[in-house]
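# 3D model of this:
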Amino acid sequence: MPKFKLEYIWLDGYTPVPNLRGKTQIKEFDSFPSLEDLPLWGFDGSSTRQAEGHSSDCVLKPVAVYPDSTRNNGALVMCEVLLPDGTPHPTNARATIPDDPDTWFGFEQEYFLVEDGLPLGFPKGGYPNPQGEYYCGVGFKNVGDVARQIVEEHLEICLDAGINHEGINAEVAKGQWEFQIFGKGSKKAADQIWIARYILNRLCESYGVDVEYHCKPITGDWNGSGMHANFSTKFMRETGGEEYFTKLMAAFEKNRDEHIAAYGPDNHLRLTGLHETQSIDQFSWGIADRGASIRVPHSFKNNGWKGYLEDRRPNSQGDPYQIASRILKTIEEVPTA
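So this is what the prediction gives:
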């Protein structure tokens, strides 16, 4: 019976941004294990800011499993953290998301690749040409060579794992990149964003490069990094209507502060109103308006105010579990009948 390397992956208790953690368990299975085959596994929560040393036991509960093509018989196991009594740990934001298979999310993850504290392509002690020519750029002067190799390898590993990538591209600033992930179900895309981040972080170890998820790592006239959240419910896709949309936007405006609190730290550095997306202290929506808080696609309005919406405020270091949970809590406030 083959031995499988199971990499149990979870989020620690650090704030305001949790870190990814992982440890490997070896188990024998006849074939690649299903989620139901995977056991709970304990860990020392006192080392991850999730428990005190005098009572340090925490529990990992597998919630999704993916093939890991970088290892023989490898598996990537996304986990929730539980207390010893089996209830969700206070740091377990995934457990706060309503489990709705008809809610769909798509996240656009931006990030910088950094070496020795500088984005790839930045000269020491200075700056490259202003942003603009790098977006979806090609050629060494725009994207270099190592970055392209990293993002292509990352894409292949994710696809091998069954991660539902929608695409990749170089972004507006030098050394900045993006990948997009879509999932049907209220938790699926968030699970896959975390696994994709884990794969990217681990891959960059071999290149001596770090991944910078901070939403504004370069001050000045450079775009920050976001994680735009595209979302829809069954009602939004199939019924919708202008009256419902108007009430939904009113709920988003009313809950502006709660959304900002859940959308990632330091967002005031990014949401200035100067580089796309509305200022952090205001709320607006607009048709195809990249300067709004909520961008409404032309297809949404033209289809009788039905379809998906894009919240442009979540930032690149935000927790997609918290983002999904906050969006759904606001949607639940708006009656559909």
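
# CA atoms for contacts and neighbours, from now on please.
Noted.

# what about residue 152, distance to residue 201?
Per C-alpha to C-alpha, to the nearest Å, residue 152 is found 14 Å from residue 201.

# higher neighbour count, the two?
Counted by other C-alpha atoms under 10 Å, residue 152 and residue 201 do not tie: residue 201 has more neighbours, with 17 against 12.

# outside of the helix or strand where the more buried one lies, which residues touch it?
Element membership for residue 201, per DSSP states H and E: helix 188-205. By C-alpha atoms under 8 Å, 6 or more residues apart in numbering, the surrounding residues in contact with helix 188-205 are 20, 64, 76, 78, 105-107, 109, 150, 154, 157-158, 163-164, 181-183, 210-211, 320-321, 324.

# this one as well, want them side by side:
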Amino acid sequence: MGQTPDVGMEREMQELHMKACLYAGVNYAGHIREDGLSQWEYQIGPCKGVEIGDHLLVSRYLLYRVAEMMGVNVTMKPKPIKSYGSGGHLNFSTNKMREQGGIESIIKMYDPTFGAENAERLKESHWSPSMEFHAEIGDKWSSSVRIPSMVSVNGKGYLEDRRPPSNLDPYAASEALVRACILGEFLKQK
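As a prediction, the model looks like this:
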């Protein structure tokens, strides 16, 4: 994992990463320091379809380059240290989910799996969901799929799949969402 930088250096690195992403045209939505040792989260999006993969991979490349310039090592491992896990949460919606009454589509959603390598992150971790499918409104502590509280209040919006690992393949994850949500919905209608 390398030498642990101080918080000021971490913030400087995150700010440089954000600027590099914005300069490169990556849909960079924000960042926040997490609870884990030297753990930061950044959000990419909104993106349409598998375009998320392009933006995420470019952002990862830029993160590695900025870290290299600063003499810091970064990891995308889902379980870099015993106490904490790192997720690759996916916020997802369809037109139907964003329409009035879309909460019904969100609640009936899907159950894709994200592989055995992620199982280690999802057990005995701080703030990590279970591998078992479990959707809840507002629960970001144990649910595998979180429906944000404001989505419930508004009756429409998006869901957050909290199961994918931080080293997720964004194209495979996008495909899982499409298969489960869009194709699943289509097949239910037939």
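
# Now, the contacts of helix 188-205 of the first structure that are in helices?
Using DSSP state H, 150, 154, 157-158, 320-321, 324 are the members of those that sit in helices.

# average gap between the helix holding residue 201 of the first structure and the second structure?
If you overlay the two and look at helix 188-205 of the first structure, the average distance to its match in the second structure is 1.2 Å (mean C-alpha distance after the TM-score superposition for the first structure).

# In the second structure, what stretch matches that helix?
Aligning helix 188-205 of the first structure against the second structure (TM-score structural alignment) gives residues 51-68.

# Ok, stretch 61-81 of the first structure next?
Under TM-score structural alignment, stretch 61-81 of the first structure has no counterpart anywhere in the second structure.

# buried sites along that stretch?
61-69, 73-81 (16 or more other C-alpha atoms under 10 Å).

# you'd agree residue 180 of the second structure is up against residue 106?
No - Residue 180 of the second structure is beyond contact range of residue 106, at 11.7 Å (criterion: C-alpha atoms under 8 Å).

# Which residue of those two possesses the greater neighbour count?
residue 106 (27 against 17).

# Nearest residue to that one in space, please, no chain neighbours.
With sequence-adjacent residues excluded and distances taken as C-alpha to C-alpha, 6 or more residues apart in numbering, residue 106 of the second structure is closest to residue 97, at 6.2 Å.

# what residues are up against the residue mapped onto that neighbour from the first structure?
Under the alignment (TM-score structural alignment), residue 97 of the second structure pairs with residue 236 in the first structure. For residue 236 of the first structure, the contacting residues are 306-308, by C-alpha under 8 Å, 6+ apart.

# tell me which of those residues is nearest to residue 119 of the first structure?
Checking the contacts of residue 236 of the first structure against residue 119 of the first structure by C-alpha to C-alpha gives residue 308 as the nearest, at 33.3 Å.

# what about the closest one, how many neighbours?
Look at residue 308 of the first structure: counted by other C-alpha under 10 Å, it has 21 neighbours.

# Same check on residue 152 of the second structure?
19.

# and if you look at residue 228 of the first structure?
For residue 228 of the first structure, the tally of surrounding residues (other C-alpha under 10 Å) stands at 22.

# wait, what's in contact with it?
Going by C-alpha under 8 Å, 6+ apart, the list of residues near residue 228 of the first structure reads 107-109, 310-315.

# Look up the closest residue to it, ignoring the ones flanking it.
Counting by C-alpha to C-alpha, 6+ apart, residue 312 is the residue found nearest to residue 228 of the first structure once chain neighbours are left out, at 4.6 Å.

# Helices of the first structure, start to end?
Using DSSP H, the helices found in the first structure span residues 140-143, 146-161, 188-205, 234-238, 242-254, 256-262, 267-270, 298-302, 320-332.

# Let me have the ones you listed in CSV, extended by distance to residue 57 of the first structure.
CSV is the format used below for the helices of the first structure (distance: least, C-alpha to C-alpha, whole Å):
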stretch, distance to residue 57 of the first structure
helix 140-143, 45
helix 146-161, 30
helix 188-205, 23
helix 234-238, 40
helix 242-254, 39
helix 256-262, 28
helix 267-270, 34
helix 298-302, 48
helix 320-332, 23
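
# Now do the same contact list for residue 270 of the first structure.
If you count contacts by C-alpha under 8 Å, 6+ apart, then residue 270 of the first structure has 215-216, 223-225 around it.

# So what does it match up with in the second structure?
By TM-score structural alignment, residue 270 of the first structure lines up with residue 121.

# how near is its match to residue 110 of the second structure?
21 Å.

# before we move on, what about residue 148 of the second structure?
Applying C-alpha to C-alpha, the value for residue 148 of the second structure to residue 110 of the second structure is 16 Å.

# next one: residue 160 of the second structure
Distance of residue 160 of the second structure to residue 110 of the second structure, computed by C-alpha to C-alpha: 12 Å.

# List the buried residues of stretch 68-78 of the second structure.
72, 74, 77-78.

# ugh, typo on my part, it should be stretch 273-292 of the first structure
Buried, per 16+ other C-alpha under 10 Å, within stretch 273-292 of the first structure: 273, 276-280, 283-285, 289-292.
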